[in-house]
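Student: Have a look at this fold, sequence not included:
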């Protein structure tokens, strides 16, 4: 017959189990209502706020096709060559029939909106509310404001027929890597990703080759997702070339893919 442990003489089996439980195991599954943080209800209602951002932006932008998303630094002044280069690219795209989507703020974003604003096609700004407030630039035919970065990033991808990326910082790199990852993994349709101004991007591309490819973190063919172009006219030509055998709108299978983005 199995003998009971005498580690806790005179105590019941349930008491011995209680004494052997760790502090983590003793935490009740459902905390008393008095200890539930007051903001839990706010967290639940926040889900509806996120849904509202997706619904409102989709309804406002759904008819804006084709479109090109342009990214770059918010810190670039109007007299900088990057600003003027962006404005020229955006104006050419707008006159060629592309709506232009930017982040709606200053710097490269403003240059992108400005070029499109004075062109033939809509200028769209997807603004973001930040702790250090980002002022919306005045060159927007359609201005949509977001509280959540991920909802805003989704709209950049969903409505873009191409990505044009000018020099920028962390936010610009984030958008670039997001687009490359989605296309590489087959979660998004294949669209042109164009990096503008080769001297700025050269070091990053060299690192991709010397580290990511050399150490087999990515396949050599993954770099084919990127085009490096300096001239504004060549940017527009590269986008048209990508779509010369098909239309700009998503194909049925691509539309289905984007529903699962």
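Tutor: Sure thing, it's come through. Only a predicted model underlies this, so the values are computations on that prediction, with no experimental measurement involved.
Student: switch to C-alpha atoms for all contacts and neighbour counts from now on
Tutor: OK.
Student: so where do the strands sit in the stretch 151-261 of the chain?
Tutor: Assigned by DSSP state E, counting those that start in this stretch, the strands in the stretch 151-261 of the chain fall at 162-165, 193-196, 226-229.
Student: Look up how far residue 184 lies from the residue nearest the centre of the chain.
Tutor: In the chain, the C-alpha closest to the average C-alpha coordinate belongs to residue 153, at a distance of 3.1 Å (C-alpha atoms, centre = their mean). According to C-alpha to C-alpha, to the nearest Å, residue 153 stands 17 Å off from residue 184.
Student: Can you point out the buried residues in whichever helix in the chain runs longest?
Tutor: Across the chain, the longest stretch assigned as helix under DSSP state H is helix 40-61. Across helix 40-61, burial judged by 16 or more other C-alpha atoms under 10 Å covers 53, 54, 57, 61.
Student: possible to save the residues you listed as TSV with distance to residue 46?
Tutor: Conversion of those to TSV gives the following (distance: C-alpha to C-alpha, whole Å):
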residue	distance to residue 46
53	11
54	13
57	17
61	23
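Student: and of the residues you listed, the nearest to residue 133?
Tutor: residue 53 (18.9 Å; C-alpha to C-alpha).
Student: Please, where are all the helices along the stretch 151-261 of the chain?
Tutor: 170-184, 198-207, 232-242, 252-259 (DSSP state H, counting those that start in this stretch).
Student: would you turn these into JSON lines with distance to residue 103 and mean neighbour count?
Tutor: Listed next are those as JSON lines, based on distance: least, C-alpha to C-alpha, whole Å; neighbours: other C-alpha atoms under 10 Å:
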{"stretch": "helix 170-184", "distance to residue 103": "10", "mean neighbour count": "16"}
{"stretch": "helix 198-207", "distance to residue 103": "21", "mean neighbour count": "12"}
{"stretch": "helix 232-242", "distance to residue 103": "20", "mean neighbour count": "16"}
{"stretch": "helix 252-259", "distance to residue 103": "21", "mean neighbour count": "12"}
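Student: got another, please set it beside the one above:
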């Protein structure tokens, strides 16, 4: 089997090994350049967006209490962060939580692997990207989405907490969106935990010294974030928030 044949591209829930595209559904929706035919096609896109919500809600409606773990897709499997992700996924599963990730490789795969090996439910919510990426093999229940905003809704709706392993822009995006939703009371307050004090320390220091001192956030806002290197502490914080 050739490498091209092995490569899998997802268009929402659809697997397509042949077609190659240079854009994503999100990009085609949000990019307002080009001819004016979007006036006629955008209303129909609402139906596709609606169908993604229906598919997501349907697949996850009976999900038990769950924790979403974010982290970099670029984390090597031999790295300490990957090992921490496996331990974290296992500990959450043993505590009775389903483990939800973005379904990709790296830190996400690590958390799914830990949950799966511990006998827990391992969930992956994938996203259509312009480069090849499929759900990792440790996902028990997987859903692929075309639209980031639909996928983000599923992360928030079905999670009791967010745990962020070291990651890049995607991890930061999810973390700050969750913080904003909790800060503005759009969602019920729940733990947002950064795992890895050395990795996240600089960001937390900048938030505390620059943002707080500038008055753009308050000290109570900073208190919404917790940071640790201890897997057991992560589980304890989540359990305490859940009232256990």
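Tutor: That came through fine. Since this is a predicted model, take the numbers as computed values, not measurements.
Student: what about the residue nearest to the centre of the first structure, distance to residue 38 of the first structure?
Tutor: Distance from residue 153 of the first structure to residue 38 of the first structure, by C-alpha to C-alpha: 30 Å.
Student: How about residue 126 of the first structure?
Tutor: In terms of C-alpha to C-alpha, residue 126 of the first structure sits 32 Å off from residue 38 of the first structure.
Student: Who has more neighbours out of the two?
Tutor: Neighbours were tallied for residue 126 of the first structure and for residue 38 using other C-alpha atoms under 10 Å; the higher tally belongs to residue 126 (22 against 10).
Student: Can you classify the more buried one by secondary structure?
Tutor: On the three-state scheme (DSSP: H, G, I helix; E, B strand; the rest coil), residue 126 of the first structure is labelled strand.
Student: picking that back up, want to throw the helices of the stretch 151-261 of the first structure into JSON lines with distance to residue 18 of the first structure?
Tutor: Shown next, in JSON lines, are the helices of the stretch 151-261 of the first structure (distance: least, C-alpha to C-alpha, whole Å):
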{"stretch": "helix 170-184", "distance to residue 18 of the first structure": "49"}
{"stretch": "helix 198-207", "distance to residue 18 of the first structure": "56"}
{"stretch": "helix 232-242", "distance to residue 18 of the first structure": "67"}
{"stretch": "helix 252-259", "distance to residue 18 of the first structure": "50"}
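Student: Which of the ones you listed sits closest to residue 87 of the first structure?
Tutor: helix 232-242 (9.4 Å).
Student: contacting residues around the closest one?
Tutor: 85, 88, 89, 92, 93, 162, 191, 192, 194, 229 (C-alpha atoms under 8 Å, 6 or more residues apart in numbering).
Student: The same query, at a cut-off of 7 Å, please.
Tutor: 88, 89, 93, 162, 192, 229 (C-alpha atoms under 7 Å, 6 or more residues apart in numbering).
Student: Contact partners for the third one?
Tutor: Taking C-alpha under 7 Å, 6+ apart as the criterion, residue 93 of the first structure is in contact with residue 236.
Student: ok, now with 8 Å
Tutor: 68, 99, 100, 116, 236.
Student: again with the fifth one
Tutor: The contact partners of residue 192 of the first structure, taken as C-alpha under 8 Å, 6+ apart, are 161, 162, 163, 225, 226, 227, 238, 239, 242.
Student: what's the burial count for the nearest residue to the fifth one once chain neighbours are set aside?
Tutor: Take residue 226 of the first structure and drop its neighbours on the chain: the residue closest to it by C-alpha to C-alpha, 6 or more residues apart in numbering is residue 193, 5.2 Å away. Other residues lying near residue 193 of the first structure total 23 when counted by other C-alpha under 10 Å.
Student: Ok, the one 3 residues further on next?
Tutor: If you count neighbours by other C-alpha under 10 Å, residue 196 of the first structure ends up with 24.
Student: so it makes contact with residue 230?
Tutor: Yes. With contact defined as C-alpha atoms under 8 Å, residue 196 of the first structure reaches residue 230; the gap is 5.2 Å.
Student: how close does residue 89 of the second structure sit to residue 39 of the second structure?
Tutor: Taking C-alpha to C-alpha, one finds residue 89 of the second structure at 45 Å from residue 39 of the second structure.
Student: Oops, could you answer that again for residue 199 of the second structure instead?
Tutor: Remark: distance between residue 199 of the second structure and residue 39 of the second structure (C-alpha to C-alpha) = 46 Å.
Student: Residue 45 of the second structure now?
Tutor: 11 Å.
Student: How about residue 104 of the second structure?
Tutor: Distance from residue 104 of the second structure to residue 39 of the second structure, by C-alpha to C-alpha: 35 Å.
Student: now do residue 136 of the second structure
Tutor: In terms of C-alpha to C-alpha, residue 136 of the second structure sits 38 Å off from residue 39 of the second structure.
Student: Please apply the same query to residue 147 of the second structure.
Tutor: Taking C-alpha to C-alpha, one finds residue 147 of the second structure at 20 Å from residue 39 of the second structure.
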